[in-house]
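turn this into a structure:
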Amino acid sequence: MIEFAPLNVPLRRRLQTAAVLQWVFSFLALAQCCLAAFILLALSDWWMLALLYAGWLLLDWDTPTSGGRRSAWVRSWTVWEYFRDYYPLRLIKTVNLDPKKNYIFGFHPHGVLVAGAFGNFCTEATGFSLLFPGLKSHLLMLPFWFRVPVFRDYIMCGGLVSSCKSSLSHLVSRPQGGNVAVIAVGGAPEALDARPGALTLRVMNRKGFIKLALKHGAQLVPVFSFGENELFDQMQNPTGSPLRTLQNQLQSIMGIAMPLFHARGVFQYSFGLMPYRKPIITVVGRPIPVVQTTSPSNEDIECLHEVYCQSLTELFEQNKNTCGLQEHQHLTFI
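Take a look at the predicted model:
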């Protein structure tokens, strides 16, 4: 039985739905549309425009690994306020951060579409610049997406940059500080486990960001986004199942996850690709002091990784009750 949305939905809620719809479209299909439009332009009588853009693309090729190209105007669009209010989305600060230092925010969990990371760190809808004055947030994204014409320029406006090692190093080695690199530590594999109630994080074998934090002396900050996994349901894909095996193979080939998710629609609540209206509360923890070590040993990395996992656990335990979870719910690291 399909449950349709009532006709008398307030305009404010319709605008919220429209804001999230365009975001879902941007995440799932905008890159393909941009690529198709570029190819059609190149094959048309306007091919010279495509050629000029291709020249610009070559000149600008390294920008996604060199801090990107943020736009305060794009980050402050009114549409992001409606996006925030749809869930709603909140950003909570536990301590002040020194703008003279660089930080690596470890974002957990990845979720299906990292809605909390985007809303909090790629827009100003939740007031990042007001909560953390002097700091610029950059969300790391797979390098693949920065090869798509036009789409790359759009996502860089929000502060998205490449997730390659050189990109992260560029951000956290800024001498005057002020940069925040946000990493969804669990990555694409964790997206395949994102479903309501899931509290399993892929972190035990994720140590590359720990090594770079030591190498550049960047402060590590655990971030937990309560409600991130509640936005979508996902087809059952336990480890070893045919579906999970296929998803793992596709991920190894393309580098991106292919979760088969579903939630609600635009005009009905029974099925679709729109996220559920579930609150997301993203809590930024205390920074972990990191002493710069130019050539960190395996022991240095393991020690800091252990401290990071402990800090992440403490952040979760201290905030879970106020964020709607039960006392018996705990994190599991794999």
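
drop to CA atoms for contacts and neighbour counts, all remaining ones
OK.

wait, a strand at Arg90?
Yes. Applying DSSP: H, G, I helix; E, B strand; the rest coil, one finds Arg90 inside a strand.

for the closest residue to it other than its chain neighbours, which residues are in contact?
Closest residue to Arg90 apart from its sequence neighbours, by C-alpha to C-alpha, 6 or more residues apart in numbering: Ile281 at 4.9 Å. Residues near Ile281 by C-alpha atoms under 8 Å, 6 or more residues apart in numbering: 89-92, 116, 225-227, 323.

next, the structure of the following sequence, for comparison with the previous one:
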Amino acid sequence: MKVEFAPLNIPFARRLQTAAVLQWVFSFLLLAQCCVGIFIMLVLTRFWLFVSLYVLWLYLDWETPQAGGRRVQWVRNWSVWRFFKDYFPIKLVKTADLDPQYNYLLGFHPHGVLVAGAFSNFCTNYTGFSELFPGLTPYLHILPFWFRCPFFREYAMSVGLVSASKKSVNYVLSKENGGSAAVIVIGGAEESLDAHPGNLTLHILKRKGFIKIAMKRGAHLVPIFSFGENELYHQVSNPKGSWLREIQERMQKIMGFAMPLFHARGVFQYNFGVVPYRMPIHTVVGRPIPVTQVSNPTEEDIEALHKRYLSALQELFEENKEKYGIPEHKSLIFT
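Purely as a prediction, here's the structure:
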């Protein structure tokens, strides 16, 4: 295989965009492990007193990721996120107003490999969420595991990430005066194993917990489809029933998160590496589905609202697929 190197005369702005994406990939894949390593090293040095104070802080602050987090606007406004957004580029598309007097549960689809669209749109201030949906504050929910990592948890919360636990989602959706938007990647880690270019498989048929929470809190449901999310990486072939898929699924059950074997391009060449391809991402926010608060919804209530949500998601996809390069004959596959 002939290696295709990047030309030397690439504009400086594009180099900055690549650097911004590379640091994000590093943060996603290795920063938590590095933070744990630094924490252990500090314990063994003269800085043990600092570590002791931090451990006390962790004890006192342990529930914060489940209580709305601790976002820092300065971090969300870092210029690096503008270059990150421009690399692909990523665009947030509005189809309807969201009245800030209500709380909303936004279902994000598909997961993709590294959920780049969800991060850029809801954890930075560069795709215009505040301008498109004034009065709403987005909270992107991720696996609780990440908030057990010392130091990394502070960084994660600073951009607006919060725990995906039931307690956390309930907290966000319990704001009496509305204005909160809980963003949940519905397909979760399992769906990332199907994040192949052109694949439209969504793991959603058995996922009804978010429906129950929305009903209990009276939070309106909003489907989101991020066109281009699955095009950023290639994965090693892992069809259902293959030995690789079985290993990945077993590891997911043990560790709580999936490990897709993915690849794309490098920093100085285009043939291999972990830097995603420059593919546009259009994250389309659908119309809200009004939800009446029900303290104890029945299985029939949950099933009926789940079907309405699936229908709205399908409709959102069909209305926009041709705009963003999806062939007319292709449709979503719910599993």
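
let me see the TM-score of these two.
Structural agreement between the overlaid chains, expressed as a TM-score with TM-score structural alignment, normalised by the length of the first structure, amounts to 0.99; 334 aligned residues with a C-alpha RMSD of 0.5 Å.

follow-up on the earlier one: now name the helix or strand holding the residue nearest to Arg90 of the first structure.
In this structure, Ile281 of the first structure sits in strand 280-284 according to DSSP states H and E.

how far is that strand from where the chain is centred?
The offset between the C-alpha centroid of strand 280-284 of the first structure and the centroid of the whole chain comes to 13 Å, using C-alpha atoms, centre = their mean, to the nearest Å.

go on, stretch 251-269 of the first structure?
For stretch 251-269 of the first structure - counting by C-alpha atoms, centre = their mean - the centre lies 15 Å from the chain centre.

list the buried residues in that stretch.
Buried residues in stretch 251-269 of the first structure, counting neighbours by 16 or more other C-alpha atoms under 10 Å, are found at 256-266.

please, where are all the helices along the stretch 51-200 of the second structure?
If DSSP state H, counting those that start in this stretch is used as the criterion, the helices of the stretch 51-200 of the second structure fall at 73-76, 79-87, 116-123, 129-132, 152-158, 166-172, 188-192.

okay, and the second one goes to which residues in the first structure?
Yep, that's helix 79-87 of the second structure we're talking about. Under the alignment (TM-score structural alignment), helix 79-87 of the second structure falls on residues 78-86 in the first structure.

so what touches that stretch?
Counting by C-alpha under 8 Å, 6+ apart, 13, 15-17, 19-20, 90, 119, 123-126, 277 sit against stretch 78-86 of the first structure.

drop anything exposed from those residues.
15-17, 19-20, 90, 119, 123-126, 277.

tell me how far the residue in the first structure sticking out farthest from the centre lies from Leu51 of the first structure.
What lies farthest from the middle of the first structure is Asp45; by C-alpha atoms, centre = their mean that is 38.7 Å. Summarising the geometry, the distance separating Asp45 of the first structure from Leu51 of the first structure, computed by C-alpha to C-alpha, to the nearest Å, is 12 Å.

with Asn96 of the first structure instead?
Distance, Asn96 of the first structure to Leu51 of the first structure, by C-alpha to C-alpha: 48 Å.

cool, Gly68 of the first structure as well?
23 Å.

looking at those two, which has the bigger crowd around it?
Relative neighbour count places Gly68 above the other of Gly68 of the first structure and Leu51, with 23 against 14, counting by other C-alpha atoms under 10 Å.

that one matches what in the second structure?
Applying TM-score structural alignment, one finds that Gly68 of the first structure aligns to Gly69 in the second structure.

who touches that match in this structure?
Gly69 of the second structure sits in contact with 157-158, 160-162, where contact means C-alpha under 8 Å, 6+ apart.

one more time with 7 Å, if that's ok
With contact taken as C-alpha atoms under 7 Å, 6 or more residues apart in numbering, Gly69 of the second structure is in contact with 157, 160-162.

cool, Leu106 of the second structure as well?
When contacts are counted by C-alpha under 7 Å, 6+ apart, Leu106 of the second structure is found next to 181-184, 221-224.

what's downstream of the longest helix seen in the first structure, the next helix or strand?
Using DSSP state H, we find that the single longest helix of the first structure is helix 298-319. Using DSSP H and E, the next helix or strand after helix 298-319 of the first structure towards the C-terminus is strand 332-333.

identify the residues contacting that next one?
So strand 332-333 of the first structure is contacted by 199-204 (C-alpha under 7 Å, 6+ apart).

repeat that for stretch 150-160 of the second structure.
By C-alpha under 7 Å, 6+ apart, the surrounding residues in contact with stretch 150-160 of the second structure are 32, 35-36, 39, 65, 69-72, 75-76, 123-124, 139-140, 146-147.

buried among those? Make that a ChimeraX selection.
To isolate the buried members of the contacts of stretch 150-160 of the second structure in ChimeraX, using 16+ other C-alpha under 10 Å:
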select :32,35,36,39,65,69,70,71,75,76,123,124,139,140,146,147
